[in-house]
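J.: Structural data only, the sequence is not supplied:
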């Protein structure tokens, strides 16, 4: 991680630097929102595919983060559900490089924009089962992380034009 960022690593909050240097475990309550009407139906289906229970508006999130074999691993578990595992492989270097996130059959190329001593993911490309698909076929994704009051604050949201928000989850997590 630090090698990929190079000089940009110093733009990150020291707690984010430490988390990505050493790995760690984060946990805490997250707020879950689904859209209404058709957007809510799509959001519930997306949540199911991600292993996120939709019967509550707030649930516990557990995240373990570690680096191995030149990849960053994020394993997330919502409530008592199964783990959602993502692997991130670096390509190039910051600010022009990107990460390839692999989660199940989906792969995304994600650029990183540093803001507020945290970062925002910006989707560049997508593949499903190894086949390239245009981003306009996927829900728009907003994802960022930063430190607020010594806690790891994050937001992940999915939306579609006209329908609006399908699903979002956010919260402030504590490090173990």
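T.: Okay, I see it. None of the values given here were measured: they were computed from a predicted structure. Numbers count the residues shown, from 1 in each chain.
J.: C-alpha only now, for contacts and for neighbours.
T.: Fine.
J.: What about the chain, which residue is the most distant from its middle?
T.: Summary for the chain: using Cα atoms, centre = their mean, the residue whose C-alpha lies farthest from the chain's mean C-alpha position is residue 37, with a distance of 25.2 Å.
J.: now the strands for this protein?
T.: Taking DSSP state E as the test, the strands found in the chain are 24-34, 58-68, 71-78, 83-91, 98-103, 106-115, 118-128, 131-133, 140-148, 151-160, 164-175.
J.: for the nearest residue in space to residue 1 that is not next to it in sequence, what are its contacts?
T.: Leaving aside its sequence neighbours, residue 1 sits nearest to residue 20 (Cα to Cα, 6 or more residues apart in numbering; 6.5 Å). In this structure, residue 20 makes contact with 1, 2, 65, 66, 67, judged by Cα atoms under 8 Å, 6 or more residues apart in numbering.
J.: which two in these are spaced the farthest apart?
T.: Farthest apart among the contacts of residue 20 by Cα to Cα are 2 and 65. That separation is 14.5 Å.
J.: The two: who's more crowded?
T.: Shown here are residue 2 and residue 65; by other Cα atoms under 10 Å, residue 65 has more neighbours (19 against 14).
J.: list the buried ones in the longest helix along the chain?
T.: With DSSP state H setting the assignment, residue counts place helix 37-50 as the longest helix in the chain. For helix 37-50, the buried set under the neighbour-count rule, 16 or more other Cα atoms under 10 Å, comprises 39, 40, 42, 43, 44, 45, 46, 47, 50.
J.: likewise stretch 102-113?
T.: Going through stretch 102-113 with 16+ other Cα under 10 Å, the ones that come out buried are 102, 107, 108, 109, 110, 111, 112.
J.: Distance to residue 92 added to those, as JSON lines?
T.: Converted to JSON lines, the buried residues of stretch 102-113 look like this (distance: Cα to Cα, whole Å):
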{"residue": "102", "distance to residue 92": "17"}
{"residue": "107", "distance to residue 92": "17"}
{"residue": "108", "distance to residue 92": "15"}
{"residue": "109", "distance to residue 92": "12"}
{"residue": "110", "distance to residue 92": "12"}
{"residue": "111", "distance to residue 92": "11"}
{"residue": "112", "distance to residue 92": "12"}
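J.: for comparison:
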């Protein structure tokens, strides 16, 4: 079977991912389930809501449905997310180099994240290296920090994403268990 951007980037390390993550990233697929969206307090919450609005997240902390469509090509990984039936949050991930020293460049609108990957207990943990705006790196002290992972928990895909500012705390987060939709 010919590889795609994910299998080629991981190379022989691809088999270190949980078998369900391997299948998802060999074949692509659509996942759905309930996630909890949370916002920080005070100024952090205000900034988080402004950023999250641009990304298509609900305006208030709540539990809501999330759907994510994951597709691959030889050159890119595509994630199209939708929260509570709202607008789509589309990301394109372009691989650079190879695991473990390479990274992915995730682009969503004008913002891009340079993300390394760590495999922990079969899970895929993103490691933010830097953030870019219109292709230009932001100073290390300025951008929010992201923590994100996906792993398998009770035969479901567990996703967690959070953005924080060191001097303010939580901007926003979303996390939950998703199930694969059968085609």
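T.: Received the coordinates, thanks. Values in this document were obtained by computation on a predicted structure and should not be read as measured data.
J.: Switch the strands of the first structure over to TSV; also include distance to residue 16 of the first structure.
T.: Putting the strands of the first structure into TSV (distance: least, Cα to Cα, whole Å) gives the following:
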stretch	distance to residue 16 of the first structure
strand 24-34	11
strand 58-68	11
strand 71-78	14
strand 83-91	16
strand 98-103	17
strand 106-115	12
strand 118-128	7
strand 131-133	32
strand 140-148	7
strand 151-160	8
strand 164-175	11
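J.: Looking at these, spot the one closest to residue 12 of the first structure.
T.: Smallest distance to residue 12 of the first structure across these (Cα to Cα): 5.4 Å, for strand 118-128.
J.: ok, average deviation of the closest one from the second structure?
T.: Superposing on the second structure places strand 118-128 of the first structure at an average distance of 1.3 Å from its equivalents, by mean Cα distance after the TM-score superposition for the first structure.
J.: What span of the second structure is that strand aligned with?
T.: In the comparison with the second structure, strand 118-128 of the first structure aligns to the range 123-133 (TM-score structural alignment).
J.: Please apply the same query to stretch 74-81 of the first structure.
T.: Aligning stretch 74-81 of the first structure against the second structure (TM-score structural alignment) gives residues 79-86.
J.: what comes into contact with that stretch?
T.: Under the criterion Cα under 8 Å, 6+ apart, residues 56-58, 64-71, 88-92 lie in contact with stretch 79-86 of the second structure.
J.: hmm, which of those residues are the buried ones?
T.: Listed as buried from these are 56-58, 64-71, 88-92; burial here means 16+ other Cα under 10 Å.
J.: Matching residue 54 of the second structure against the first structure, which residue comes up?
T.: Structural alignment (TM-score structural alignment) places residue 54 of the second structure against residue 49 in the first structure.
J.: With residue 29 of the second structure instead?
T.: Under the alignment (TM-score structural alignment), residue 29 of the second structure pairs with residue 24 in the first structure.
J.: ok, its match touching residue 62?
T.: No. Assessed by Cα atoms under 8 Å, residue 24 of the first structure is found out of contact with residue 62, at 10.7 Å.
J.: in the first structure, what residues pair with stretch 148-155 of the second structure?
T.: So stretch 148-155 of the second structure is aligned with residues 143-150, judged by TM-score structural alignment.
J.: can you list the residues that contact that stretch?
T.: 13, 15-16, 116-122, 152-157, 172.
J.: Show me which of these are buried.
T.: Burial by neighbour count, 16+ other Cα under 10 Å: within the contacts of stretch 143-150 of the first structure this picks out 13, 15-16, 117-122, 152-157, 172.
J.: Straight-line length of stretch 92-105 of the first structure, end to end?
T.: With Cα to Cα, to the nearest Å as the measure, stretch 92-105 of the first structure spans 23 Å from end to end.
J.: Give me the buried positions along that stretch.
T.: Along stretch 92-105 of the first structure, these residues count as buried under the neighbour rule (16+ other Cα under 10 Å): 93, 94, 98, 99, 100, 101, 102.
J.: and the gap between the counterpart of residue 12 of the second structure in the first structure and residue 109 of the first structure?
T.: By TM-score structural alignment, residue 12 of the second structure lines up with residue 7 in the first structure. Applying Cα to Cα, one obtains 22 Å for the distance of residue 7 of the first structure from residue 109 of the first structure.
J.: Next: residue 170 of the first structure.
T.: Plainly put, residue 170 of the first structure is 22 Å away from residue 109 of the first structure if you go by Cα to Cα.
J.: for residue 1 of the first structure, same thing?
T.: Distance of residue 1 of the first structure to residue 109 of the first structure, computed by Cα to Cα: 16 Å.
J.: ok, now residue 25 of the first structure?
T.: Here residue 25 of the first structure is placed at a distance of 25 Å from residue 109 of the first structure (Cα to Cα).
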